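[1] Sharing a model prediction with you, sequence too.
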Amino acid sequence: MKKEKVIEKLDKHCSEKLYVRLTRKKGSFEGISTGFILDKSPDFILLQETDEFRVLGYQVIPIQTIKHVRYNKNDKTIHRILKEEGLISEIKAKYKVDLTDWNSIVKDIKETELTIISECEHPKQNFFCIGLLKRINKKSISIRYFNAQGILDKKNTKHNFEDITKLSFDDRYANVFSKYLRE
């Protein structure tokens, strides 16, 4: 899909609060995100993710990684079911996130004191980092990572903004897991 068409569809879905299926791509990686676009800037969107008729957390996605925006009969059906199940009322931004650039985004998210998940889904880099956002630099963030046993790293993990394909926060997985961390 041409970039202009992607932008046009993102604008429509944001203003009309329609369910959306996004195809995201970086290098040879291709992934899908679904949910509702709550806010948009020229470079980023704030998506409230949905999956299997559940309203989940928030994702900040760089627009440059979005290659296709879909709202077909299948998506309209999902939207209708979410509405009939009373879940559309749960779709709202609980936090104000300035989507101007990565620095403004992470400053606002850091203020929430929520655990974040920073990802680069490109197969050659492929990183997933979950933890507390500790430092914000001009071109990167540092996260106090914890592993699958809930053990915190002694040192922070650095992620360059240019590599991040998705930044998630207020996600059930991250919120619950972060209650059980240990040194």
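    Done, it's in.

[2] CA only for contacts and neighbour counts going forward, please
    Fine.

[3] Look up how far Asn72 lies from Gln59.
    Gln59 sits 22 Å away from Asn72, taking Cα to Cα, to the nearest Å as the criterion.

[4] ok, Ile117 - how many residues close by?
    22 (other Cα atoms under 10 Å).

[5] Just say helix, strand or coil for it.
    strand (DSSP: H, G, I helix; E, B strand; the rest coil).

[6] Which residue, other than its chain neighbours, is closest to it?
    Ile130 (4.4 Å; Cα to Cα, 6 or more residues apart in numbering).

[7] I figured that neighbour hits Tyr145, correct?
    Yes: counting by Cα atoms under 8 Å, Ile130 touches Tyr145, with 5.4 Å between them.

[8] Check it against this one:
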Amino acid sequence: MKKSGIKEIVNRSINQRNLCRMFFRYDKHYWYYFPLYANDKLFLGAEEDDFIIDGYSIRRFVDVTKVQIKDDKCLEILKNEGIIESIKKPIVDISNWESVFNSLNSLNKNVIIEKESLNDDECEFVIGKIDKVYKNFVYIYHFDADGIWQEEPYKIHYTAITSVSFGTRYVEVFSKYLDELKINK
């Protein structure tokens, strides 16, 4: 599918509140999103999974291989359950990755940053708190699966990022059980 066609469907879906089935070059499976914002490079969508909105993701158009508008019984259920109307549009500037991280940092929320690939050895996953934002990279304090904060932040170059997620069940629930991050300066 051509990028112009993908962007046209996403932009139309923003205005019409369509649910989109989206395919990415780094994943064999598709994802469901209600696109909320888009520009030429990035889009922000509310992720739908089994009649639940599970946070938001910002992804790159360059990674999208195909988009389809989902118009079936599931969409009818989402409408009747009031799920579509309940979607809030977060205030996030998606002009570029720097503005994304500055916006998310002002929300004071933990985030998930991923570098996704069909090759598991190339995948990266960082979850934690934004520390410092620069033009070409961001520093993130990561916490592990035991809820232990690392002592030094990770430096992540924007060119390595395929997605940034926030407000997901995983990050929101886990964050409630973390010790306070103590930064040694």
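    Yep, it's here. Values in this document were obtained by computation on a predicted structure and should not be read as measured data.

[9] Now the TM-score, please.
    After superposition, the two chains reach a TM-score (TM-score structural alignment, normalised by the length of the first structure) of 0.91; 178 aligned residues with a Cα RMSD of 1.5 Å.

[10] picking up where we left off before, what does the residue nearest to Ile117 of the first structure align to in the second structure?
    Aligned counterpart of Ile130 of the first structure in the second structure: Ile127 (TM-score structural alignment).

[11] Shouldn't that match be within a strand?
    Yes: assignment of Ile127 of the second structure by three-state DSSP places it within a strand.

[12] Distance of it relative to Ile69 of the second structure?
    For Ile127 of the second structure, the distance to Ile69 of the second structure - Cα to Cα - is 30 Å.

[13] Of these two, which one has the most company?
    When Ile127 of the second structure and Ile69 are compared on other Cα under 10 Å, the one with more neighbours turns out to be Ile127, at 22 against 17.

[14] Which residues are in contact with that one?
    The contact partners of Ile127 of the second structure, taken as Cα atoms under 8 Å, 6 or more residues apart in numbering, are Asn110, Val111, Ile112, Ile113, Ile140, Tyr141, His142, Phe143, Asp144, Val171.

[15] where along the first structure do the helices fall?
    Taking DSSP state H as the criterion, the first structure carries its helices at 3-16, 73-84, 102-112, 172-177.

[16] Packing partners of the longest one?
    Meaning helix 3-16 of the first structure. strand 29-40, strand 66-70 (3 or more Cα pairs under 8 Å, 6 or more residues apart in numbering; DSSP states H and E).

[17] please redo it, this time with the cut-off set to 10 Å
    Contacts defined by 3 or more Cα pairs under 10 Å, 6 or more residues apart in numbering; DSSP states H and E place helix 3-16 of the first structure against strand 19-26, strand 29-40, strand 44-51, strand 66-70.

[18] Show me what the first one is packed against.
    Other helices and strands packing on strand 19-26 of the first structure, by 3+ Cα pairs under 10 Å, 6+ apart, are helix 3-16, strand 29-40, strand 44-51, strand 66-70, helix 73-84.

[19] how much space between the match of Ile130 of the first structure and Asp27 of the second structure?
    20 Å.

[20] Gly45 of the second structure touches Arg60, doesn't it?
    No: contact between Gly45 of the second structure and Arg60 fails when scored by Cα atoms under 10 Å: they sit 11.2 Å apart.
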